[in-house]
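>>> Give me a 3D structure for the following:
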Amino acid sequence: MPRFKQRIDQALGERHAQGLYRQRTCLARSASQTRGPNGALVNFSSNDYLGLAQEPELITAWQDGLSKYGAGSGASPLVTGFQEPHRALEAQLADWLGFERALLFSSGFSANQALLFALLQSDDLLLQDKLNHASLMEAGSLSPATMRRFPHNDTRALQRLLTRSDSVAGDRLVITEGVFSMDGDLAPLAEIHTLTQAHLSWLAVDDAHGCGVLGEEGRGSCDFAGIHPDILIVTFGKAFGLQGAAILCDQDTAEYLVQFARHFIYSTAMPPAQAYALGTACQLIRRDQWRRDKLAELSALLSKQVDPAIALQPTPTPIKPLIIGDSERAVAVSAALRERGIWVSAIRPPTVPANTARLRITLTAAHSQADVVALANHINEVIHD
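Just a heads-up that it's a prediction; the model follows:
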């Protein structure tokens, strides 16, 4: 047997034995419901926090974009892929979020990797929160810089690392998420920003789960914390209801990335119709404060309805982790809820630390109060079963 085959068989067997085997489920979604193999489900695992993915105004905008600009961009941004909808969206994002420039990417994963691979050199130091997204951790470990991880949201540990590195020859970059996707908690951005300024370091914030949800007009975690980072990464697959990402920065940094970020240079640009629709998503996010207000109301309702003895974590975001601990138990609880018409995914290691398997409950503005009450009642019954 070829060694690749042996390696694959062994790895799959170990994943099964550990109770960590991942499987896809093919779903069908309409404006009102998600359908699985066994019927209709109320989806509490979506990152569509503002309910824009099924918003008729946004769907119409994408259809209009297709009629005006066709289906695909046809090339990378530096060939013929950069078109008027891309230019307009970049300008709109920069104006809204308060930066000189924005650059578009096809995904948050590629944006994060483009940034770290292009920006960092061998004598630089990269400091990351231990719970940062896999895209940031992988890029940091593969970059030429030295990477250090500080305990989650521990600003004292970050200060020690910065103080010890004050004499390094290269530059220092601190990067954190604004909202942590598995815990729903916020980074202490004001404190981190103060530290980076005091130690002449740059601060980058990945606000994939905060932009659209927090801050004035949905400007995100940094606006909520009252800071302005050197670099901001936002993604469009969450509150924007679509897909893609952008890096926001100053003029020179943007031009540097255009010249040296391989993910930008060699990837086909996002479809112009999608960029056109994203412009409408930006408008809806800024305009519709009621969506954020509804998320706050539903969050309070869920906390009130779930039995206090159940380990539902209080958070200031739509992400509500219910810590189970054991991976097999988390999968079993998720399956029991699915049988009751509730879709809540079980999240297991290595996505989360060992012994912290959980149900990752997410609320959206598309949920009703009745949906949330039903969710809480089913959780109470299943957990105590």
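
>>> okay, CA-based contacts and neighbour counts for the rest of this
Noted.

>>> residues contacting the closest residue to Thr362 other than its chain neighbours?
The shortest distance from Thr362 to any residue other than its chain neighbours is 4.7 Å, reached at Ile319 (CA to CA, 6 or more residues apart in numbering). Contact partners of Ile319, counting by CA atoms under 8 Å, 6 or more residues apart in numbering, are 181-184, 360-363.

>>> So which of those residues is surrounded by the most neighbours?
Highest neighbour count within the contacts of Ile319: Leu363, with 28 neighbours (other CA atoms under 10 Å).

>>> Which strand or helix spans Ile361?
strand 357-362 (DSSP states H and E).

>>> ranges for the strands of the protein?
Along the chain, counting by DSSP state E, strands occupy 28-29, 34-36, 39-43, 101-105, 125-129, 146-150, 172-177, 202-206, 231-235, 245-249, 319-325, 342-343, 346-347, 357-362.

>>> With adjacent residues omitted, what lies nearest to Glu217?
Glu217 sits nearest to Arg286 (CA to CA, 6+ apart), 4.4 Å away.

>>> Would you mind measuring from the one you found to Leu375?
29 Å (CA to CA, to the nearest Å).

>>> do Glu297 as well
On the measure of CA to CA, Glu297 and Leu375 end up 15 Å apart.

>>> Pick out whichever of those two has more residues nearby.
Set side by side, Glu297 and Leu375 show more neighbours around Leu375, with 23 against 13, by other CA under 10 Å.

>>> One more, so I can put them side by side:
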Amino acid sequence: MSALNQRIDRALSQRQHQGLERKIGCVEGGNSRQLSQANREYINFSNNDYLGLASDKQLTQAWQQGLERFGNGSGASPLVTGFCTAHQALEETLCQWLGFERAVLFCSGFSANQALLFTLLEKHDLLLQDKLNHASLLEAGVLSPATMRRFGHNDVEHLKQLLKPNALVVTEGVFSMDGDLAPLADISLATQPHSWLAVDDAHGIGVLGKEGAGSCAQAGIKPDILIVTFGKAFGLSGAAIMCSKPVGDFLTQFARHHVYSTAMPPAQAYALHTAALMIQQQDWRREKLLELSHYYDQQLANVAGYRYTPTAIKPFIIGDADSAVQCAAKLKQKGLWVSAIRPPTVAKGGARLRVTITAAHNQQDILLLTEQLKRIGKESD
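Below is the predicted model of the structure:
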């Protein structure tokens, strides 16, 4: 057996022994309120489709129209022939909505984050990241030529201690596992005027702020760079880096993930343009989401494991990884699909049920879930 085979077998055995093995489960309808697996139906509390757009008929129709107009794929990278009027219209709409000069499109949030840090940073630069930033950001920071330091989660005083002129500070707007908000106004004040602030608003865009402009709009700040992803509230996939014209031109020249990747299909860009308009115009989706979140909070107040968040991400803390998996299995028996999140995604001892509420849910769905979580909370007392 080769050394590579041995390494793979050892890593897989260790992960299985630790009870942290990950498995892919094939489901139908995972992008909607209900999903099915093995001919059984579940209410889905595990997707990030916060506004219920992923299965919305209006958005489906827009993608179909895009396919009719532009065909199936882009056929090339953006700098060859892969950029068309659909991409241009999407970029212009994003810039007008979010207040930036440029929007550089990517096929995923992961690639956008990596492209940003790999392209901007050089050997003697200082990169400061919140310790709970997404893996795409932290990995890119480690692999970049810059010196990376992590500040305590949402700890502005610690950030100030690490700050030096010309640093790049990176934080998420909404943290995906805890559902809490970054203190963006304080972070922005700390970085000005000698450093840059980049905010990954994957879980805030579309949900927070006026017309869904995101966590930065809600906090009343404009970062130097804003990363928005389309796989959550937009109900689709892809991402954009929002920035000034010089930064956008710089990324167009040097960001390898952008230059050497096939552009997103123009039909997708056409659908994303429709999604951006729907997000801005359909306030009822955010209003319903807020109402359901408040109802969830009211039902679980003082229940062991419950943690309040100001967002639609509702972690229910279990602690032990095996126990979290068992709790998720119990919920499935009741027709409720809630994912157990374990290390290394979260810290050891912080295993949880990650509940996500969407505008596609109704009050009865929330009641069914919270009644079962109350039982789990009592069992853990």
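
>>> where does the TM-score land?
After superposition, the two chains reach a TM-score (TM-score structural alignment, normalised by the length of structure 2) of 0.98; 378 aligned residues with a CA RMSD of 1.0 Å.

>>> closest to Val331 of structure 1 out of the strands of structure 1?
strand 346-347 (5.5 Å; CA to CA).

>>> that older thread, would you convert the strands of structure 1 into JSON lines that also reports distance to Glu14 of structure 1?
Below are those laid out as JSON lines (distance: least, CA to CA, whole Å):
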{"stretch": "strand 28-29", "distance to Glu14 of structure 1": "31"}
{"stretch": "strand 34-36", "distance to Glu14 of structure 1": "28"}
{"stretch": "strand 39-43", "distance to Glu14 of structure 1": "30"}
{"stretch": "strand 101-105", "distance to Glu14 of structure 1": "35"}
{"stretch": "strand 125-129", "distance to Glu14 of structure 1": "29"}
{"stretch": "strand 146-150", "distance to Glu14 of structure 1": "28"}
{"stretch": "strand 172-177", "distance to Glu14 of structure 1": "31"}
{"stretch": "strand 202-206", "distance to Glu14 of structure 1": "33"}
{"stretch": "strand 231-235", "distance to Glu14 of structure 1": "34"}
{"stretch": "strand 245-249", "distance to Glu14 of structure 1": "35"}
{"stretch": "strand 319-325", "distance to Glu14 of structure 1": "20"}
{"stretch": "strand 342-343", "distance to Glu14 of structure 1": "27"}
{"stretch": "strand 346-347", "distance to Glu14 of structure 1": "18"}
{"stretch": "strand 357-362", "distance to Glu14 of structure 1": "18"}
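
>>> Give the equivalent position in structure 2 for Arg287 of structure 1.
Under the alignment (TM-score structural alignment), Arg287 of structure 1 maps onto Gln281 of structure 2.

>>> Ok, Ala309 of structure 1 next?
Using TM-score structural alignment, Ala309 of structure 1 pairs with Val303 in structure 2.

>>> burial count for the closest residue to Asn112 of structure 1 other than its chain neighbours?
Distances taken as CA to CA, 6+ apart put Leu136 closest to Asn112 of structure 1, at 5.9 Å, once the chain neighbours are dropped. Residues near Leu136 of structure 1, counting by other CA under 10 Å, number 25.

>>> these two touch, right, Leu136 of structure 1 and Gln113?
Yes. Taking contacts as CA atoms under 8 Å, Leu136 of structure 1 lies within contact range of Gln113: 6.6 Å.

>>> before we move on, the earlier item: who's in contact with the match of Arg287 of structure 1?
Gln281 of structure 2 neighbours (CA under 8 Å, 6+ apart): Glu211.
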